[in-house]
Each structure stands twice: as C-alpha cells, then as structure tokens.
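Student: Requesting a structural model of the entry that follows:
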Amino acid sequence: MQAVTRFLLVLCLVCGLQAMAVAVTGPVPPGIKEEVARTIVRVRSGTKYSTGFFWRDGRTVLTTLHSLSSGGDIEVYIPAISGWRSARLRKVYRGGDLISLEVQQYASPHYLSQHYTSRPPVDTRVFTVGYNGGSAAYIDRDFSVGLLQGNRLADLLPVAARQEIQALGFPSLAIQIIYLQGSLLHGFSGAPVVDQGGRLVGVADGGLENGAADISWCIHASHISQLETSNETLPSLNSPRLRNLFAYEEYQAPTESVEYTSLGNFRFRRIKTRSFSQLDFTGKYSTSDAMGLQQLLSFFSNYGYNLGQFRYDIYLEESTGATVVVPEGETLRQENGKLVCGDNRIRLYIDLQVTNNIQYTSQVFEGTFNHPAINWMADVAWTYPMPFTGPTGSIIRRKAFMGNGQQYYLFEALAGKAQYFLGAAAFRNSMQMAPADYEQWAQYAIAIQLTSFSN
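Tutor: Next comes the predicted model:
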C-alpha cells in the first residue's frame, strides 16, 4: 500500500473524516499536505507548463488538456529525483479537460488513489499543491468549496465565456465542477484539489480569465473514470482562444525566487500583462451592463484613443484575491502606507486592509485626498448610485469627483470582501498636464475600473 493511502487510512480510522457529512473547516491535520506534495509533478509540453500528480499506480500522471501543446515531447519533472522524465499521452477526455500520461522509466511510491463520488459540502476546506509561474518549487494554496447555483461549468461562467468555450470545442459546459472560493495561481492547472483528509475532490482547471480577474474551479474527481475509459483523440490545441480564455503561461526557465510588491503584510505578484482588447475578450467590458465602465469607454473613444491597445500589468494578492490593474511598466512603490505609481500629474493609489468595518475604512481611504486647497464635488455621471454586489459576494462601489471645477479629478474603486477592504484611486492634476497627457489619464482611469477582487 502506497504511503499516501496508508497515512490517510490511519487518520480516517482515528478521526472518522471520511464519514463526516458536514463541511470540515478547521486547520489541515499535520502531515497531510506533505504527503500530497510527494505526488506532485511539473509537466512541460512544448512551450506550456502545468502541474500534475501521480494517480493509482505511480506511473500514471493526471493533468489538464488545455495545458498540452500540439505535437512535441512531453516531460515530467519529479521532485523526488530532481530530474525530468519523458512521458507519453495515454488517455484524453475532452469534455472534462483531462488527460493521463504514462511516465517512462520511473514509478513513484507516492500517488493518490481515493476520490469523492459525491459533492463535498459548501464551505468544506480544501487545498492544492502546485507550481506557480516560473517558480522552481511547488507551493500550497488553501480554498473553500463555494456556493454555486447548479453544478455545471455553464452555471459558473458568464455568457460570453460560454460562447467562446462552445467555439473552442472543450471542455463540456455540462461537466460537473466544484466552484472554489480563492484564486488558483498560474501554472496550477492539473493540480490535485484534496480535502483535509487527503481525498481527491477534483483536478484544478480554473484557468479561465474573466478580464483582469480569474474564475477558479476544479473538475469533479468522479470524471476521472470517464477519462480512464475514453478513446478520444486530441483536439486542435493551436486555437488563439486557448491563449485568450485560459490562464496558462508560456514556459520559462524556473527561478529560485518570486518577486513581490509588499504592502504591510500583503504581497502582490504580477501574474500577467494584457492589452485591453485581450481583457475585453474574456471580460466583455465593452458590451457589459456594468455601471460606469461602458460609458467611460464610450467617452474616451470620442477622443480617438485606441483603447484596445492600452496595455496593463495585473497584480494579484494571493491570500485575499485582490486584483490590481496598472498601466504596463509602471512600478508600484510604497508611499505613506499605500502603493502608488505615476507622478504629480497623474497618480494611482492602492490600499488593502483587514477591517471589521469596511464602510469606515473606505471613508478613511477617501480622506487621503482631502486638501484645504481642493474643493471636491461628486461627479454623479461616473458614480455608482449604490454599491454593487458581485456574484461571489464582493461588494464594490465606484465614485468620481471634480476638484475646483476641472482642475483636479479623482476616480475611486472601493471594494469589500469578507474582512478585507481594497481601495484604488486615479488622481489627475490638470494644471500640470499637457494635452498629450490625457491619453495616459484615460489609461489610468480605466485601470481603476478593472481593479477588484477575484473570486
């Protein structure tokens, strides 16, 4: 009996975890994550990389179909031997976005073999272990099972994303998924999502981009049986829809460290760079009914700006899901307890805090811009009449203010989720701006509209 199963069997006999019918919400028992980590591998296919894990017999690796390249060799990095091994494609299940690989010249003594056949209760604590971006070492991520009206992929995704997946041809919109409260990191596609008893809940698949944010879910583990009996062949994997819909990254040499931008105890990591056209492709900002943004896009388009070519760096605070958007190449720096970029003409401000009173904390953030020489007045044309509640429970309100007529201007995004407050603002000092600077202002203003919480 492999080590993972033996360890979990003892734990289940002692604690009765497998028999529990309610959500498990406490800390992960000691040793579980370490045991699961021993099953993890890094998968490289052409220019793409993902995570995978040993399953059943120690020679089979499961991962996601969308992270596979057409043609070319497949390699698996095995931490236990600090080396790569060739792998061949064994099975393909398009509907579940799953593949299985057979590793050559290696059999792992550590593999997963037990999985859920029913749905875990809402709020069940789960976790995964995977490779993030170019990092040379795997890391863990904690989640909870979210509440979703329905259990299919189609029930989670916006209409635009469903249409793109239908055009792509996989995965099936009818596939059973588990919605995850939390943000899957880039490179985690194919990682095992397990409960606190170590049983497989699903396979991480939530690479779908939703504009600046991402939507996270896993394919229900019960679909592995369909993979194991499938006789399907590979679909086309060269579609540009793959690059726009899924949050995989092109392969890069692993790095020993990951650079973060810190704000207090929070750490932001740049996870991707996208043009507004790419963000709009997945988020459908220009055709949505979101208050303010569509009108703002129309307003700036009247000046002849090519909004689609605006490029943005997207930063994620991994523990909270706070997603911050800044113009490409701008360096975030700490200043007076906030992250800022820009100069005295145009400046962007970011704040993230833990609070038990989001309304009060948002008022404190807004007080940052009070100045005796500036008389602010609300610009109702660009202000939400009331806060907007997102589908995952986050609350956001966007505001705009004019100072001393049009000498100064301020766009704000005030968001709250659970105990976290996220504030973002774009400030303009018209007296120091040249006419050519207003296109840059448009880019900053749109960035504020894109800043929010993922998931």
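
Student: C-alpha only now, for contacts and for neighbours.
Tutor: Noted.

Student: Tell me how many other residues surround the spatially closest residue to G283 that is not a sequence neighbour.
Tutor: Among residues not flanking G283 along the chain, G211 sits closest, at 3.9 Å (C-alpha to C-alpha, 6 or more residues apart in numbering). G211: 21 surrounding residues under other C-alpha atoms under 10 Å.

Student: Could you do the one 4 residues further on as well?
Tutor: The tally of other residues near I215 (other C-alpha under 10 Å) stands at 24.

Student: For K338, the count of nearby residues, please.
Tutor: The number of residues packed near K338 is 19, by other C-alpha under 10 Å.

Student: Oops, could you answer that again for T331 instead?
Tutor: Neighbours of T331 (other C-alpha under 10 Å): 13.

Student: Please determine how far the closest residue in space to it that isn't next to it in sequence is located from F54.
Tutor: Nearest residue to T331, sequence neighbours excluded (C-alpha to C-alpha, 6+ apart): C341, at 5.9 Å. Going from C341 to F54 by C-alpha to C-alpha, to the nearest Å gives 44 Å.

Student: One more sequence to fold, the one below, so I can look at both together:
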Amino acid sequence: MKIKYYLLNVLLVMVYQISEVIAQSSDRESAQTSVVKVKTSFIKVSNGKKVKEIGTASGWCWKEPTLVVTALHAVAGADEITIHRDNNSSTKASIERVLKEADLALLRLNSDIGLRPLNLQDADPNSGMEYYVWGFPQGVFSMQGDDIRFSRSLEQSPTLNSILTGNSLKSELITQGYPLPVARIYRISSTIQPGHSGAPIMAKNGVVIGIADGGLRGGAARINWAMPAAYYVPRLISSNDQIPRSPSVQTSLYSSLTTVDLDATEQEELEKVKSEASENKVVNGTQSVSKTWTASYNDILETMDYEGQRELNELTALFNIDMSGKSFDIYEDFNTGATFAIPGGENLQIHDGSWFNASNSDETLQYFASSYVTSGTEESILTVTGILEAIFPSDTWSPVVEEEFGWTSIDEYFHIFSGNFIDSNQNFASVDAEVDGEYLLIVFTLHNEQRLEYDDDYLKQYLHYSIGMQMSAFSEN
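Tutor: Down below sits the predicted model:
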C-alpha cells in the first residue's frame, strides 16, 4: 500500500511539473500567434521635400482575427499603419475605435493573417506575481519577451495622475485628450522599452492582464505604466470617442522616428532603422546604452516635477547663466531602465572598460556613468561604497562634507547617494548614485575647481555637464 501511495505521489509531482512547463510556455505560444509589430508612417515636409517618418509599436489580437489592440499615442495621425507578424506576414490596417481615457486604439486589419484572439483577465495592482511583456522593443527586429513586475501602491486603484510629473505635462495630456490623468493604471517596477507601447502584459497562462503604455518623459527619464486590460479593453469595442487626426504629443516630442524618402521600399526603411539603431548604440562589454532622445533644456525642464525645476532654476540663477539654447542627448540602458544625459552633440565613449564617458575638448571636464544589476538592495549599496573607495581613495581624495553628503533612503528598495570629493590639485568630483533594488546607476563628474573662478566658458561647460548629471535617473513608474 505504501508503494502505491509513493507511486501516486511521484505521479502527481510529475504531472505538476509538466503542467508548470506548459504554463510557463503558454505565454510564449500566445505571443507567437497573437502579438504583432505595428509600423506607422507619417508624411512630413522637410526642407521643401516630402518624407516619411517611420515609427514602431506593438499590438495584439483580441475578439476577432482581424482586430488588434495597441496604444493610441503610437498610431494617432498616422498616414499609414502596417501590421507585421513575426513570421513575416503583413497587412495594412486602419483605426476603427479609440478609448482616449486609456490611450487605446482598436485596429481593423485589411486581411486575415492568421492571428488568434487573446483572452483578458483582471489582476491586483499590488500583486507580487511575475508577468511577461511580449512585443517589439526599439532596435530589436524580432519579437521579445521580458519579465514585468508591478510596483506596490498605497492606492487600491492607482491612477496615471499619481506618477505624472510637471504641470506642463499634465496640461498637454488634458489638452490632447488622451491618456487622461484619471485613468486607472498598473504601476510597473520593471523597464518598458520604446516600441513596447501597446504590447500585451501576460500571465503565465497566456491571458492578457495589461497593456504596456508610456511614451512620456519626466525630465530626462521615461515614465512607464500599464493599462488594466479587463477594465478597459471591453469598453474599447463600443467607444464613440473621436479618432484623433494629428500625431500625439508623445510621438511629436518624445519619440525617435526614422526619416526616409517618400518612395523608400520596405527593405530600405528596415535598413535605415537598423542603421540608426546601430549608430545610436554604445556597447561596453555585456552592457549597452542607446541614445533615444535629444531635447532642449526647456523641453526637459517643463516635464520635471516642481522640486526638480526649483533645483535647476536655483543652479542657473546662482551662476547667472542662460541654458535655454542648450540641448542634451539622453541615453538609456534598456536592461535596467537607467537613464543619463550628456551635453547635446558630445561623443559618448568607453573609459577603462567600465564607464560610459564624455568630456570637453581638453578633457579637463569629465563625465562618467554606469549601471549595474546586483542581487538586491544591500549588494547595490555595498557596490557603490566599493566603487567610491576605489576611484576616490582616502589618501588622495577628501570628502567635502556638506548637509546633503551621503545616503538618503526613500523606501526599503530605493536609495540615493550624493557627495563631493576634492584632491590637493583642486580637482573636484561630484557623485550621484541611485539604487532601485537590484538595479544601480552611478554618475559622476570631474572638474578643476580653481578654473571655474576665472574661465567663463569653462563655467558654462561645467554647468552643462552638471545639469546632465542631475537629470540622470531610472525610468519612472
């Protein structure tokens, strides 16, 4: 009898393990038959010549084989929409319905390309479960799946308003009419990449619980969230919201579109997109960052929260320098969500195999940035300490102890370090570090303190680099 019970238990364990494997692969199977790339074309006039601007997003089949859900901001105002499956089949599409509150669009395909509709399921906004986002992130030319987790919130039903920064940004969205600040959202602790807009967020069993959204900026960093699928998607089919005829704020201001000739073939478009992705990517061993945005100082300032605006305004007022004509190149590490900014047009290179680095022409002003993945918050903090001890040894560098020197804990996962160091030659280092659980971003600048006192051009350069350092952060969620 004991042998029978033993064999029964073994059999049950085997069945459970097999079912787990099936469950883990079902989100992948659902993605293969239901997730698509949404390619958009916007016809513009540049230097008196008509050109096409190419953008990409993600989408997924729902309700019928010829219906696809995606993000409204990605397709609004597009002159042409093309749907691509990962098996190379494609068809044109048009916007059939929109739900502005949730930034959703329902596309009708011109022909059936064999898509299978996905099912919807509700989820707890404070769930600790792991989900998966399937789509076509920027610079990736085949479908990709990534882990997604929710950020915990004190709100039972968090809204977009809770993560938006800057009154200007809220005003732009209200004027545009989508997404609305009152929209319910899932707060996302993992990074959602450009190109993921409209992608399904799935549970292990392949049902859709959310739709990836974003396309906005809070300062230099991207703002990410997801729309609850079971709450909003059923309302999409019967929505009478007016379809926007012009491109969204997100596409106009914050997206990196690729410009091609009006008569470019699909192959020529693809080659141009690949070329730009390669040109904008800087690789450092297993780590890479991509330039995703170039923006003016004023554009970035307007989307920052009040505290960030106040700090930068105080800094520029202190030195009596006008930054309105300056621009910044924004680089992102899609693996960690780390974002850093350098003066526009500067060359980003690799230093000592460890750091992304930019400098002025005589290299007397240096900027360094790097991000890491550790086992958790404690190791991230220890890593920062070790890096600082290695770069600024106590026998040659002295900490400039100020009120803001050291660590500030925001919560159990998020910690910020700020500090300054100086050596005997008046070389001055400013360091900022952010720890977000297992993710770590550290940025520092080096300059000569004495030169600031007599060289106005050097002072302006220093301020440009210093503001770029202060804009560095993780994607907001």
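
Student: Pull the contacting residues for the residue mapped onto the residue nearest to T331 of structure 1 from structure 2.
Tutor: In structure 2, C341 of structure 1 lines up with A358, judged by TM-score structural alignment. Shown in contact with A358 of structure 2 (C-alpha atoms under 8 Å, 6 or more residues apart in numbering): 342, 346-349, 366-368.

Student: Which of the helices or strands spans A358 of structure 2?
Tutor: Using DSSP states H and E, A358 of structure 2 sits within strand 355-359.

Student: Next: G329 of structure 1.
Tutor: Per DSSP H and E, there is no helix or strand for G329 of structure 1.

Student: I'd assumed D313 was in contact with it.
Tutor: Yes - under the criterion of C-alpha atoms under 8 Å, G329 of structure 1 makes contact with D313 at 7.2 Å.

Student: Show me which of those two is the more surrounded one.
Tutor: Neighbours per residue, other C-alpha under 10 Å: of G329 of structure 1 and D313, the larger number sits with D313, 20 against 10.

Student: Check the alignment and tell me where that one lands in structure 2.
Tutor: Under TM-score structural alignment, D313 of structure 1 pairs with D329 in structure 2.

Student: quick one: the helix or strand hosting its match to chain centroid distance?
Tutor: For D329 of structure 2, the element it lies in under DSSP H and E is strand 327-333. Its chain's C-alpha centre and that of strand 327-333 of structure 2 lie 12 Å apart, by C-alpha atoms, centre = their mean, to the nearest Å.

Student: now swap in stretch 13-33 of structure 1 and tell me
Tutor: 26 Å.

Student: For that stretch, list every residue counted as buried.
Tutor: 17-18, 24, 28, 32-33 (16 or more other C-alpha atoms under 10 Å).

Student: separation between H66 of structure 1 and R243 of structure 1?
Tutor: From H66 of structure 1 to R243 of structure 1 the distance is 10 Å (C-alpha to C-alpha).

Student: When the two are compared, which one has more neighbours?
Tutor: The neighbour comparison of H66 of structure 1 against R243 (other C-alpha under 10 Å) goes to H66, with 25 against 17.

Student: Can you give me the end-to-end span of stretch 146-163 of structure 1?
Tutor: 24 Å.

Student: swap that for stretch 240-257 of structure 1, please
Tutor: Start-to-end, stretch 240-257 of structure 1 (C-alpha to C-alpha) is 31 Å.
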